[in-house]
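Enquirer: Dropping the sequence and predicted coords here.
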Amino acid sequence: MARNRSDSPWTWRWRRNPLKRASDVVEAWIVLVTWLLAVVGSVLTGLVTADAVARGLDRQWTERRPVEAVLVGQVPSATSARSDDGRVWAGVRWTTPDGAVHSGRTKVRPGTASDTRVTVWTDQRGRVTAKPLSPGEAGFRSAWTGTLVATGTAAAVFGGGRLARAGLERRRLRQWDEEWARVDTRRGGLTS
């Protein structure tokens, strides 16, 4: 027997069928809404998140300033207190345009001489902070974060749709049990 195009396993809930139950129609709507929410919702949340991250990373360039600082004290050698990127922490001191003297710590190459000038990045309060990300790094980070949020949103929507369908399935099984119990008691016994 040849299959008709309208015999798709995905569309049977939408066609007329005397065996179709109300729960089948509800399940069809749940599947449709789940897919629509997953596609549209994940794209929107991903774009909004990527934009928010990009704006936050762009704001770093306006809130952070490079400052010339001077190394103070002994800079550790390569064999002591080494960090994961090959640089070591050392004390620095700098003066702001208003004449205030600040001090902090930054990473430098091991064995750098004391009184060497280095560039540190400071925030609006004058505290040492990390250098802002380059435009390429910021673009990658915002796109990656948006992708992760979009994926998480889609997973959450599909999970919710699956839970709703599982509830419908439990309800259908209970209804079938009740129907079988009624059929069995009409004949004078219980099936086991």
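Expert: Received, thanks.

Enquirer: From now on I want contacts and neighbour counts done on CA atoms only, so please keep to that.
Expert: OK.

Enquirer: contacting residues around residue 70?
Expert: 92, 93, 94, 114, 115, 116, 117, 118 (C-alpha atoms under 8 Å, 6 or more residues apart in numbering).

Enquirer: Below is an additional structure, to be compared with the one above:
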Amino acid sequence: MPLKAFRGPKVWLWRWRRNPLRRRADVVEAWVVLGAFLLTVLAGVLAGLAAAGAVEHGLARERTLRRPTVARVVTPAPAKSAAREDRASAGERGWTEVRWTAADGSAHTGRIRAGSGSGPGTPVTVWTDPRGRLVERPTTASEAALRATLIGLLVGVSAAAVPCVAGLAVRGRLERRRMRAWDTEWARLGPQWGRMV
């Protein structure tokens, strides 16, 4: 509390006001802080929006290219073993080989995870690309929006960190320079104080 009495009231934007005690270093520091703040906000927002837009566009394109296709089980999926029966869930899935026909009429085979006990000829839905190859199920629009938002936030914060850290580094350097100048002045004028009293 007593320290506040020595500081006096807080004056906003004092580095830009006319004041005989204001030094050139104070003005430079004020501009550095303002520039770093503006660059931090701009870099974060622009990079985040660009990354989110790119991710969402890519996932939307992926949704348009991937198609569900009906495939038939070729080899039966492994049935639940008696030892694992007690801890196995009702939706347990095992690897099995399936066959499907692509849009161009070519036959394809691949391995997928299907419900345990699926017999030969059982229809299953698989996702394929335009060339008929197996691919992962595309993300839904809501999953894509969430993923784009999270990646946009991560990229935005990462991009904003660069000008923020640079501004702090420049400000620290200015502070050290100002302290050296103050030490030099004090070394020159300090011994004269004793003679004035």
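Expert: That came through fine. Note that the coordinates shown come from a computational prediction; the quantities given were computed from them, not determined experimentally.

Enquirer: Please state their TM-score.
Expert: After superposition, the two chains reach a TM-score of 0.79 (TM-score structural alignment, normalised by the length of structure 1), with 179 aligned residues with a C-alpha RMSD of 2.7 Å.

Enquirer: ok, residue 105 of structure 2 - how many residues close by?
Expert: Residue 105 of structure 2 is flanked by 9 other residues according to other C-alpha atoms under 10 Å.

Enquirer: tell me which strands and helices the strand or helix carrying residue 84 of structure 2 is in contact with?
Expert: Taking DSSP states H and E as the definition, residue 84 of structure 2 sits inside helix 82-85. Applying 3 or more C-alpha pairs under 8 Å, 6 or more residues apart in numbering; DSSP states H and E, we find helix 82-85 of structure 2 packed against no helix or strand.

Enquirer: Dead centre of structure 1: give me the residue that sits there.
Expert: residue 149 (3.2 Å; C-alpha atoms, centre = their mean).

Enquirer: Tell me which residue of structure 2 lines up with that residue.
Expert: The pairwise alignment with structure 2 assigns residue 149 of structure 1 to residue 155, based on TM-score structural alignment.

Enquirer: Then residue 77 of structure 1?
Expert: Matched across to structure 2, residue 77 of structure 1 falls on residue 79, judged by TM-score structural alignment.

Enquirer: Quick one: residues contacting its match.
Expert: Residue 79 of structure 2 neighbours (C-alpha under 8 Å, 6+ apart): 116, 117.

Enquirer: ok so, going back, so which of the contacts of residue 70 of structure 1 is the closest to residue 137 of structure 1?
Expert: When the contacts of residue 70 of structure 1 are compared for distance to residue 137 of structure 1 (C-alpha to C-alpha), residue 118 comes out closest, at 23.1 Å.

Enquirer: gap between residue 185 of structure 1 and residue 138 of structure 1?
Expert: Relative to residue 138 of structure 1, residue 185 of structure 1 is positioned 70 Å away (C-alpha to C-alpha, to the nearest Å).

Enquirer: do residue 51 of structure 1 as well
Expert: 11 Å.

Enquirer: Next: residue 63 of structure 1.
Expert: Computed with C-alpha to C-alpha, the distance linking residue 63 of structure 1 and residue 138 of structure 1 is 15 Å.

Enquirer: Compare the two (neighbour count), which wins?
Expert: residue 138 (18 against 12).

Enquirer: which position in structure 2 aligns with that one?
Expert: Checking TM-score structural alignment: residue 138 of structure 1 goes with residue 144.

Enquirer: Name the SS class of residue 98 of structure 2, please.
Expert: Taking DSSP: H, G, I helix; E, B strand; the rest coil as the rule, one finds residue 98 of structure 2 in the strand state.

Enquirer: Please name the nearest non-neighbouring residue to it.
Expert: The shortest distance from residue 98 of structure 2 to any residue other than its chain neighbours is 4.4 Å, reached at residue 73 (C-alpha to C-alpha, 6 or more residues apart in numbering).

Enquirer: Return the residues in contact with the one you found.
Expert: Residues in contact with residue 73 of structure 2 (C-alpha under 8 Å, 6+ apart) are 96, 97, 98, 99, 118, 119, 120, 121, 122, 123, 124.

Enquirer: just checking, what residue in structure 1 corresponds to the third one?
Expert: Matched across to structure 1, residue 98 of structure 2 falls on residue 92, judged by TM-score structural alignment.

Enquirer: Check the spacing between its match and residue 78 of structure 1 real quick.
Expert: 18 Å.

Enquirer: and what of residue 123 of structure 1?
Expert: Relative to residue 78 of structure 1, and taking C-alpha to C-alpha, residue 123 of structure 1 is found at 29 Å.
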